[in-house]
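Participant: Mind folding the following:
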Amino acid sequence: MGSFCAFALISCGLALLSPGGQAQQAGAVTPEESPAISLQHCSKERGCEQEQASLVLDANWRWVHNVGGYTNCYDSKGWNQGFCPDMETCKRNCALEGVNSEAYKTSYGVQTVPDGVELKFMTPGGNVGSRLYVTDGHDAYKMFKLLNREFTLDVDVSTLECGLNGAVYFVEMDEMGGKGKEASNTAGAKYGTGYCDAQCPREKFDRDESNGICCVEMDIWEANKQATAFTPHPCSTVGPTRCTGIDCGFGEGDARYQGLCDKDGCDSNAYRMGAKSYYGDGPQFQVDSSKPMTVVTQFLTSNGADDGDLVEIRRLYLQDGKLIANAVVNSSEIPTMSALSGEDSITDGLCDAQKRAFGNVDSHQAKGGLRSMGEALRRGMVLSLSLWDDYATQMRWLDSTYPVGASPETPGVARGPCDGQSSSPDYVRKHHADAYVRYTSIKYGEIGTTFSQPEGRRLESTVHV
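Facilitator: Presented below is the predicted three-dimensional model:
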């Protein structure tokens, strides 16, 4: 399941804008003051060197108003027909506004912390969730090229209950956010335009709901206290690609598998793979989500060099002085996966076996599998940091039983221990409004350079319980 299949947008009366980044002029009311963030770029030769970057709020959360005025182009009642009788007129009449440093914190719940950022789920003004992108500090997104590299960060999901998702992922957005490629887009990456992902999200400015925009997506971290997953979503695209109807995977039946992207992806979820005591809230779990942890993701190639094909995505954790291997397939829980018992990385072989064992459509291989995913990692992808809830499925695809109504005894249906009843946006907004996630110590670089194995410790293997 890809990120943001039904993103919970803001409900504070600000206008909504299209995730595809169409048609945005830069407003003139508030200068953009994106929060600064430090990254570390690591190599065997030079060690880890600090880089300065910025975080920019996605266009969906920003105020969109008439050019030269202060009237919303879109509010809780829908589009202002005076400004937006059609998409082209809306492009000419509406502007996308900047966010100052105080509004990032108070209006959107985005607050810098040492070496990173904290995202609050809700703010007193009514904002819900956020989605940020890393920029180069100027007017372009930072492009991460991670083939034959690793990506590491510290995460704290200790307040994220069932139904919430703190997500860190890469998408193959345009480096400039569409600026320079779409004549009407003068806002660009500086204002968070140009979003796309493997779900081929619909564009708000486009009244035709059969249209969307697709691109390759690599979910590094989707998690709350109860469950976590990392998932490649290859596509038969290069960069953001506009789609219509079946090419977007829109429609009934198996339409989602006929589009340009692998919407389901090949997920590594410990609970779903039978390792139910691996990740969770408390010291009884191997990875204790009540405490911060370091998450390492390695993208390994066929020849160990930059010109090889992606053949394995490996996950490691560091917590409490221990280096912990990823959960392995537990064939005692899922006998249909006995051939892969003990496997702990995402490979094409594991993806194929998982799809067969769970009775799922193998769209992953149809879209090129890991080799296709690796080509996007070679070209460069944009980093997104986010926190969201889910009106479409109540996040069941991550932390509960999914599809809804299926027996949890069926292999692949149980993805986490949540009951689904306490995961609806209405419930989590009422009971967990003070939730937050922290992302800190972001590093990337050559394999083995972004973390140190604790002295006197060896890599721990997962023990099935």
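Participant: Please count neighbours and contacts with C-alpha atoms only from this point.
Facilitator: OK.
Participant: measure the closest residue to residue 448 other than its chain neighbours to residue 122 for me?
Facilitator: Spatial nearest neighbour of residue 448, excluding adjacent residues (Cα to Cα, 6 or more residues apart in numbering): residue 150 at 7.5 Å. Distance, residue 150 to residue 122, by Cα to Cα, to the nearest Å: 32 Å.
Participant: Let's compare: structure for the following, please.
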Amino acid sequence: MHALATITLALAAVVAAQKVGNLVPEQHPQLSWQKCRISSNGTTSCSTIDAEVVLDAEWRWLRNANSISNCYTGNQWDVAQCNTTASCTSTCALEGADAQSYRDGYGITTTGGNTLSQKFVTHAAFSFNVNSRVFLLEPGETNRYQTFVLMGSELAFDVELSSVECAINSALYFVAMEPDGGMARYPTNEAGASVVTQFGEDNVKQFFIQDGKRIETPAASYPGFPDTSGLSLDYCKSLPTNFQDAEYFAQVGGYARHNEALRRPMILTMSISNDHWANNLWLDSTFPPDRAGLPGAERGPCPSWGNGPAPQEVERYYPNAKVAWSNIRFGPIGTTV
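Facilitator: From the prediction side, this is the model:
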């Protein structure tokens, strides 16, 4: 049985014949969501989909397939176990996670059927975990991710992040991956797969609902930007010039490629994490730090901490941070709220 259905495609592509461990049985946390639709008479309705989530391979125990020795510890491969792609492929196995592992080892729990909580730091009897990322599975499937086509649709969800502090990123987002985690493309891979955002062809809009009131995302106030909110062609054209950035968006295909991506199936992902590269300054502080005062550098009110706090310091400052996602709804624009 392919118990570990949802190894990230990045790993599946590198370790093309990844082995599955047999010491810990995989038990996915259950999480329901709602699929919304418009009927022929114009009314909207939503039905509950009983599904599950699965932990990203990056957080799993990767061990010698013939022992309990780690192949990977912290951020380093154990060269005594394997030192090439081929040797790691043939030597190492990716282990499962049971209900206790998800709860006590990774800080991932579900409550009420439709709420997923993720702790930033989790201490267990013999382990210590920081960060987590999970993917939504198709209902009744252990080997396939749930896919969503975003064009013409909207996503709505509730989020509780009052304990998520500076330098911690709690994120619900979509990624492009194969629904089976690459098992078809890599047949030797045994280990194969309330905020409202509206994905329109001309504009991607986001708004919030708090205490029953709709709160629109304001338009950019800096001169040179469109006077409407949302991600649009005009906004993307204005960004590099106004913020003195390189024209990366156009270089990779621009808005046409963006819309092309919205028409492809995407996988829903939920995570909480610190940042070993830029300390999440790009999210909530000044970034790059040496551009303080320049347009686009102020990303949020958090302190810059010099060049940012070391990830270990963030873990020490905010060990109780956690995020809870609930009431996830998806359907045509105008159906989820």
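Participant: Hmm, the residue nearest to residue 448 of the first structure is touching residue 451, no?
Facilitator: No. When contacts are counted by Cα atoms under 8 Å, residue 150 of the first structure is not listed as touching residue 451 (9.8 Å).
Participant: more crowded one of these two?
Facilitator: Shown here are residue 150 of the first structure and residue 451; by other Cα atoms under 10 Å, residue 150 has more neighbours (25 against 21).
Participant: Could you tell me where the strand or helix carrying that one falls in the second structure?
Facilitator: Per DSSP states H and E: residue 150 of the first structure is located in strand 149-156. Matched against the second structure by TM-score structural alignment, strand 149-156 of the first structure falls on residues 153-160.
Participant: check the fit of the matching stretch onto the first structure and give the mean distance.
Facilitator: Once fitted to the first structure, stretch 153-160 of the second structure is off its aligned match by 0.7 Å on average (mean Cα distance after the TM-score superposition for the first structure).
Participant: ok now do the residue mapped onto residue 390 of the first structure from the second structure, which residues does it touch?
Facilitator: Using TM-score structural alignment, the partner of residue 390 of the first structure in the second structure is residue 275. By Cα atoms under 8 Å, 6 or more residues apart in numbering, the contact list for residue 275 of the second structure reads 167, 168, 311.
Participant: The first one: what secondary structure?
Facilitator: Okay, so that is residue 167 of the second structure. Under DSSP: H, G, I helix; E, B strand; the rest coil, residue 167 of the second structure falls in the coil class.
Participant: what's it in contact with, if anything?
Facilitator: Counted by Cα under 8 Å, 6+ apart, residue 167 of the second structure has contacts 274, 275, 279, 280, 281, 283, 284, 302, 309, 314.
Participant: closest to residue 251 of the second structure among those residues?
Facilitator: residue 283 (23.3 Å; Cα to Cα).
Participant: How much space separates the closest one from residue 299 of the second structure?
Facilitator: 6 Å.
Participant: Between those two, which is the more surrounded one?
Facilitator: Between residue 283 of the second structure and residue 299, residue 283 has the larger neighbour count (other Cα under 10 Å), namely 18 against 15.
Participant: Residue 34 of the first structure against residue 103, yeah?
Facilitator: No. Residue 34 of the first structure is beyond contact range of residue 103, at 10.2 Å (criterion: Cα under 8 Å).
Participant: Which ChimeraX command selects the buried ones in the contacts of residue 167 of the second structure?
Facilitator: Here is the ChimeraX command that selects only those of these that count as buried (16 or more other Cα atoms under 10 Å):
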select :274,275,279,280,281,283,284,309,314
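Participant: I'd like the contacts of residue 167 of the second structure laid out as JSON lines, including secondary structure and distance to residue 87 of the second structure.
Facilitator: Formatted as JSON lines, the contacts of residue 167 of the second structure follow (DSSP: H, G, I helix; E, B strand; the rest coil; distance: Cα to Cα, whole Å):
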{"residue": "274", "secondary structure": "coil", "distance to residue 87 of the second structure": "31"}
{"residue": "275", "secondary structure": "coil", "distance to residue 87 of the second structure": "30"}
{"residue": "279", "secondary structure": "coil", "distance to residue 87 of the second structure": "33"}
{"residue": "280", "secondary structure": "coil", "distance to residue 87 of the second structure": "35"}
{"residue": "281", "secondary structure": "helix", "distance to residue 87 of the second structure": "38"}
{"residue": "283", "secondary structure": "helix", "distance to residue 87 of the second structure": "38"}
{"residue": "284", "secondary structure": "helix", "distance to residue 87 of the second structure": "41"}
{"residue": "302", "secondary structure": "coil", "distance to residue 87 of the second structure": "44"}
{"residue": "309", "secondary structure": "coil", "distance to residue 87 of the second structure": "36"}
{"residue": "314", "secondary structure": "helix", "distance to residue 87 of the second structure": "35"}
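Participant: Output the contacts of residue 167 of the second structure as JSON lines; include the columns distance to residue 54 of the second structure.
Facilitator: Below are the contacts of residue 167 of the second structure laid out as JSON lines (distance: Cα to Cα, whole Å):
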{"residue": "274", "distance to residue 54 of the second structure": "20"}
{"residue": "275", "distance to residue 54 of the second structure": "22"}
{"residue": "279", "distance to residue 54 of the second structure": "26"}
{"residue": "280", "distance to residue 54 of the second structure": "25"}
{"residue": "281", "distance to residue 54 of the second structure": "28"}
{"residue": "283", "distance to residue 54 of the second structure": "26"}
{"residue": "284", "distance to residue 54 of the second structure": "28"}
{"residue": "302", "distance to residue 54 of the second structure": "32"}
{"residue": "309", "distance to residue 54 of the second structure": "30"}
{"residue": "314", "distance to residue 54 of the second structure": "26"}
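Participant: Which of the contacts of residue 167 of the second structure sits closest to residue 292 of the second structure?
Facilitator: Distances from residue 292 of the second structure to these, taken by Cα to Cα, are shortest for residue 281, at 11.7 Å.
Participant: starting at the chain centroid, how far to stretch 25-43 of the second structure?
Facilitator: 19 Å (Cα atoms, centre = their mean, to the nearest Å).
Participant: Stretch 141-152 of the second structure now?
Facilitator: That offset, for stretch 141-152 of the second structure, works out to 14 Å (Cα atoms, centre = their mean).
Participant: Tell me the residue in the first structure aligned with residue 45 of the second structure.
Facilitator: Checking TM-score structural alignment: residue 45 of the second structure goes with residue 47.
Participant: Let me see the contact set for that match.
Facilitator: residue 449.
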